[in-house]
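Trainee: Pasting a predicted model and its sequence here:
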Amino acid sequence: AGKAIRCKAAVSRNPGEALVIEEIEVEPPKSWEVRVKILCTSLCHSDITFWKMSTGPFAIFPRIFGHEAVGVVESVGEHVKEVQEGDLVLPVFHPHCRECRDCKSQKGNGCSVFGYRLNPDMPRDATSRFKGMNGEVLHHFLFVSSFTEYTVVDVAHVVKISSEIPVDKACLLSCGVSTGIKEMTDGGADYCFECIGLASLMEDAFNSNREGWGKTVILGVEKHGTPLALNTYLLLRGRSVTGCLFGGFKPKSDIPLLAEKYLDKELNLDGFITHELSFQDINKAFELLLQGKSLRCIIWMDN
């Protein structure tokens, strides 16, 4: 646990350019951290969004993307009690410390200790656990960075799951499926969901709602800082707007329940997986998603 590991990672060095498979060093976990051996990962549109980003405070390179994955705990740092070496886990972008007022509340899935941030490194000390072979710092992404054979994640971002669920299906629970499934259960004409991240579409969704109880749920992240303008008369008539992150789920308590639903055949995950690729072919996954040819592409680590 106390030594750095050399492994392969798909490093993004410049916006919009192909990822480069290269050898890196992954430092041992510090206190409250977990080092995870990634078994498989997947590509999400959020990875694409930040990979293409060439300006602004979040355009940070070189970087290791990826935030949907499943892996096995390789080692843990001091104070980590809830997982141990060999556990099957999901590294999750959404934090769940279980200690703060928000995490203990049943009213939402926020975390007042860690919040929702886009910092490019570890959440507690704002440093990276990745280095290039020349000592160059490689930045994290959404506190997960799964496009690497090994990663280091804060324990607040780690969820232990049953080893009975197939790992490729479990991978989907770490972001995409969890984000959408709760909204699907409440669906119908009385709800509108904005998933792109454009203020104009958020307004269109709101204006399309039923008067009296129509609800607009915003899932997309507005990337341009455009303010949202809503007709107050329509609000007074009973329409409402809310945001939703990670489907409203609390990762550590709710994801294991979703895994159980899959095992009990109450949740279909198989249909989301349209392609499977080797880690060496990770750039093909980008091509497929950009061309609209895939829903989820499982990327298997070569180890």
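Mentor: Arrived safely. Residues are numbered from 1 along each chain as shown.
Trainee: going forward, measure contacts and count neighbours with C-alpha atoms only.
Mentor: OK.
Trainee: Give me the next element, helix or strand, following the lengthiest helix in the chain.
Mentor: Longest helix of the chain, by residue count under DSSP state H: helix 251-263. Next in sequence after helix 251-263, counting helices and strands by DSSP states H and E, comes strand 273-278.
Trainee: what packs against that following strand?
Mentor: For strand 273-278, the helices and strands in contact under the criterion 3 or more CA pairs under 8 Å, 6 or more residues apart in numbering; DSSP states H and E are strand 296-300.
Trainee: From the chain's centroid, how far away is the strand it packs on?
Mentor: Distance of strand 296-300 from its chain centroid, counting by CA atoms, centre = their mean, to the nearest Å, is 14 Å.
Trainee: got the angle between it and strand 273-278?
Mentor: With axes from the mean of the first three to the mean of the last three CA atoms, to 10 degrees applied, the angle from strand 296-300 to strand 273-278 works out at 20 degrees.
Trainee: Give me the nearest residue to Ser240, chain neighbours excluded.
Mentor: Lys215 (4.9 Å; CA to CA, 6 or more residues apart in numbering).
Trainee: how close does the closest residue in space to Glu33 that isn't next to it in sequence sit to Glu222?
Mentor: Spatial nearest neighbour of Glu33, excluding adjacent residues (CA to CA, 6+ apart): Asp154 at 4.3 Å. Using CA to CA, to the nearest Å, Asp154 is found at 27 Å from Glu222.
Trainee: ok, structure two:
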Amino acid sequence: MSFVQTVIKCRAAISWKANQAFSIEEIEVAPPQSGEVRVKIIATGICLTDASASRGKILDVKFPIILGHEAAGIVESVGEGVKSVKPGDHVITLFLPQCKKCEVCKREDANTCMEFFHGSQARGVMDDGKSRFKCKGKEIFQFMGTSTFTEYSVLKEINVAKINPKAPLEKVCLLGCGVPTGYGGSTKTAKVREGSTAAVWGLGTIGLACILGCKNAGASKIIGIDKNPMKEQIAKEFGCTDFINAGDVSKSIEEYLNKKYGMIDYTFECVGTIPTMKQAFKTAALGYGVCVLVGVSPQDEEINLSPIDFLLGRKLTGELFGSYKSVDDVPKLVEEYMEGTIPLEKFITHNLSFDEINEGFELLHNGICVRCVLNYK
């Protein structure tokens, strides 16, 4: 195979500084080096993680940067040594890599590849210490190993999953982050049982996917909790049987839920705040209840819980990317979509062009959008 060594000029949405609007600029994208893949991005979702990163609230990002991590595209070229994909292959970008070499990847029951924490992607560069993006002669940092707010991006081979070429890229791009995180939280992490009761805090993309997973697992009662009353209708479309407007509950939400529903088998926190994490944990049934933390909180915050709750049998756990092994499992999730098990189109409330990225983030912040997909075609 011959290796393309040409620089591509294309458009990208750059965050020059924290808390600033995205700026559409012409950039230079370097060719992929050994073990790397250059991908033509076809569609990308807008995720709250991107919004939080642009504000400097969650991840220790370096500016200027190209954000974005939930995308699907077509391999344009590959670097030396790449074996799993070739030019023309359809792929989904993966913020959580799967190197298949570290101690975590070798375990069947774990998915948090050490490359995610200790690899170069945590520093916003590739393995040689350099970014593959430049704009106006200035190096632009990369984001979570993906950087999908650009027409072309360079990723490591371990950050892409080859998928069925018949799958619509503008739909399956959602399998790069939010949907697997919520869906796997209920089906794979908690392993929700048929006939059980579940409660879900936060009805955004992740929470709705969590509800869908509970429904597909056969849960008999699924309680959705949110402060936005507009979420009730869409939550019920995904399988929510009961909706609670948290703003209407005068007493503690734990007391209210336990009095109204009794023992709740599974609770899922999909908001990312310490108060809702405590609520979800204390609502899980004594003796056997399982609470799964799914939402991402600011990294400097801590949660205080009483040891007696653990001694009395409540279980607390968390997950990243739905406990899925990204490279291996995302193609399987694509097939579940193709079979109709995961209706991705129901999550997409807005479709915009790449040029409308700032409008997309406004929709997200206004709470009227579940998932907005930017199309590059």
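Mentor: Cool, got the structure. Quick caveat: nothing in here was measured; it's all calculated off a predicted structure.
Trainee: Could you tell me the TM-score of the two chains?
Mentor: TM-score of the superposed chains, computed with TM-score structural alignment, normalised by the length of the first structure, equals 0.94; 300 aligned residues with a CA RMSD of 1.8 Å.
Trainee: Tell me which of Asp154 and Glu222 of the first structure has more neighbours.
Mentor: Asp154 (25 against 17; other CA atoms under 10 Å).
Trainee: any idea how far the equivalent of the more buried one over in the second structure is from Arg38 of the second structure?
Mentor: Using TM-score structural alignment, the equivalent of Asp154 of the first structure in the second structure is Lys156. Distance of Lys156 of the second structure to Arg38 of the second structure, computed by CA to CA: 9 Å.
Trainee: Equivalent analysis for Gly295 of the second structure, please.
Mentor: 31 Å.
Trainee: Tell me how many other residues surround the residue lying closest to Val113 of the first structure once chain neighbours are set aside.
Mentor: Spatial nearest neighbour of Val113 of the first structure, excluding adjacent residues (CA to CA, 6+ apart): Cys100 at 6.4 Å. Cys100 of the first structure is flanked by 14 other residues according to other CA under 10 Å.
Trainee: What does Cys100 of the first structure correspond to in the second structure?
Mentor: Under TM-score structural alignment, Cys100 of the first structure pairs with Cys102 in the second structure.
Trainee: Could you do Asp281 of the first structure as well?
Mentor: Aligned partner of Asp281 of the first structure by TM-score structural alignment: Glu356.
Trainee: Wasn't its match part of a helix?
Mentor: Yes: looking at Glu356 of the second structure with DSSP: H, G, I helix; E, B strand; the rest coil, it is inside a helix.
Trainee: residues contacting it?
Mentor: Leu374 (CA atoms under 8 Å, 6 or more residues apart in numbering).
Trainee: how close does it get to Gly68 of the second structure?
Mentor: For Glu356 of the second structure relative to Gly68 of the second structure (CA to CA), the value is 14 Å.
Trainee: Just to confirm, what residue in the second structure is aligned with Asp270 of the first structure?
Mentor: So, by TM-score structural alignment, Asp270 of the first structure is matched to Glu345.
Trainee: Nearest residue to its match in space, please, no chain neighbours.
Mentor: Spatial nearest neighbour of Glu345 of the second structure, chain neighbours left out: Lys171 (6.3 Å); criterion: CA to CA, 6+ apart.
Trainee: Which residue in the first structure aligns with the one you found?
Mentor: Match for Lys171 of the second structure (TM-score structural alignment): Lys169.
Trainee: Now do the match of Asp154 of the first structure against Gln142 of the second structure, distance only.
Mentor: Note on Lys156 of the second structure: its distance to Gln142 of the second structure, by CA to CA, is 12 Å.
Trainee: cool, and Asn366 of the second structure?
Mentor: Distance of Asn366 of the second structure to Gln142 of the second structure, given as CA to CA: 27 Å.
Trainee: which one of those two has more residues nearby?
Mentor: Neighbours per residue (other CA under 10 Å) separate Asn366 of the second structure from Gln142, with Gln142 holding more: 31 against 8.
Trainee: contacting residues around that one?
Mentor: Here Gln142 of the second structure is in contact with 65-67, 121, 124-125, 131-133 (criterion: CA under 8 Å, 6+ apart).
Trainee: mind running it again at 6 Å?
Mentor: If you count contacts by CA atoms under 6 Å, 6 or more residues apart in numbering, Gln142 of the second structure has them with 65-66, 124-125.
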